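> this one's structure only:
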């Protein structure tokens, strides 16, 4: 591993952006080296002058470091919207670097769900669409509730005003009324 680190470092110094990316990835994921977002950030920033795309990782690092003023420019570079919507949803909902705007949060949470399976987005969409909410929408609520059930996403049923599902015990299955 020591030799690999040296080779990646040398490759980066020689202009091979993949060397910096590999080093960034090692520290970002904490594989074979201690996880270190500061070191990962240092290497990922060196890749930006190349053509290697590490914006998703830069966004996460800045977000985790609560440097929201640095997250926003990175999100704006996500032209294909591969990762930005989930961050925008959270940021608009919580007012992190932007003004709180629940309509935008809902919009971005819905958009994020077209990209990936985000349990946080599902829970928040259910909160927004529940019947006692300003944004109540029974159809959307039922859609996301069914989605959560089909994808085995744990949701806070109490916060949503839902009953806990009945447990189907072995005894009850044997002696169905």
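Cool, got the structure. Because the structure is a prediction, the values reported are computed rather than measured. Residues are numbered from 1 along each chain as shown.
> Only C-alpha atoms from now on, for both contacts and neighbour counts.
OK.
> If you tally nearby residues, what's the number for residue 138?
Using other Cα atoms under 10 Å, the number of residues around residue 138 comes to 13.
> thinking it is in contact with residue 129, fair?
Yes - if you go by Cα atoms under 8 Å, residue 138 and residue 129 touch, sitting 6.7 Å apart.
> Report how many residues lie close to residue 2.
Residue 2 has 8 nearby residues by other Cα under 10 Å.
> To clarify, my last question referred to residue 7.
14.
> here comes the other one, which I'd like you to weigh against the first:
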């Protein structure tokens, strides 16, 4: 999966957009949906947007080839330099950040509502992460609709509403 980005090569990068891109990449990284190279690219975008800090510069300077090994060394301090919280991977807070990032990807139409529920159900089941429970339930409803060959438009709308709730 590739995190959506709204910065481009045509003009200045909005600082809020750059922070949002790092937040999304971080959440996706927490749940294994992108590699550490996405965090390096997001750090580069932050520098272009005008952010500064030694750890952020070090993070942006990591070779994407070596990102998986080197990013953890600079990540926590770089996040603090731009006002974001760091959570160790495989903690409830990291999983929640990942769930929110996946929900944001659904709202950005990178993921379908069905794909979000399937991923959440597979990743968290019904009891691992309370925040994901409704998505797991909706995945069960998709499965029943598939079996009965019923339309899923109402389920899609409910998933989008849940994604909006998760990202608000």
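Now that the structure is in, tell me what you want to look at. Computed from a prediction, not measured in an experiment: that's the story for all the values here.
> Could I get the TM-score for this pair?
Comparing the chains after superposition, counting by TM-score structural alignment, normalised by the length of the second structure, produces a TM-score of 0.32; 95 aligned residues with a Cα RMSD of 5.3 Å.
> Give the full set of residues in contact with the residue lying closest to residue 56 of the second structure once chain neighbours are set aside.
If the residues on either side of it in the chain are set aside, residue 56 of the second structure comes closest to residue 78, at 4.5 Å by Cα to Cα, 6 or more residues apart in numbering. Contacts for residue 78 of the second structure (Cα atoms under 8 Å, 6 or more residues apart in numbering) come out as 53-56, 59.
> Kindly reformat the residues you listed as TSV containing secondary structure and neighbour count.
Conversion of those to TSV gives the following (DSSP: H, G, I helix; E, B strand; the rest coil; neighbours: other Cα atoms under 10 Å):
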residue	secondary structure	neighbour count
53	coil	14
54	helix	12
55	helix	19
56	helix	25
59	helix	28
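> Distance to residue 138 of the second structure added to these, as TSV?
Output for those, formatted as TSV (distance: Cα to Cα, whole Å):
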residue	distance to residue 138 of the second structure
53	43
54	44
55	41
56	39
59	38
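> List just the nearest of the residues you listed to residue 40 of the second structure.
residue 59 (5.9 Å; Cα to Cα).
> Relative to residue 28 of the second structure, how far out is the closest one?
Using Cα to Cα, to the nearest Å, we find residue 59 of the second structure at a distance of 17 Å from residue 28 of the second structure.
> Please apply the same query to residue 61 of the second structure.
21 Å.
> Which of these two has more residues huddled nearby?
Counting neighbours by other Cα under 10 Å for residue 61 of the second structure and for residue 28 shows that residue 28 has the greater number, 28 against 15.
> any idea which element the nearest residue to that one once chain neighbours are set aside lies in?
What sits nearest to residue 28 of the second structure in space, not counting adjacent residues and going by Cα to Cα, 6+ apart, is residue 98, at 5.2 Å. Taking DSSP states H and E as the criterion, the element that holds residue 98 of the second structure is helix 92-107.
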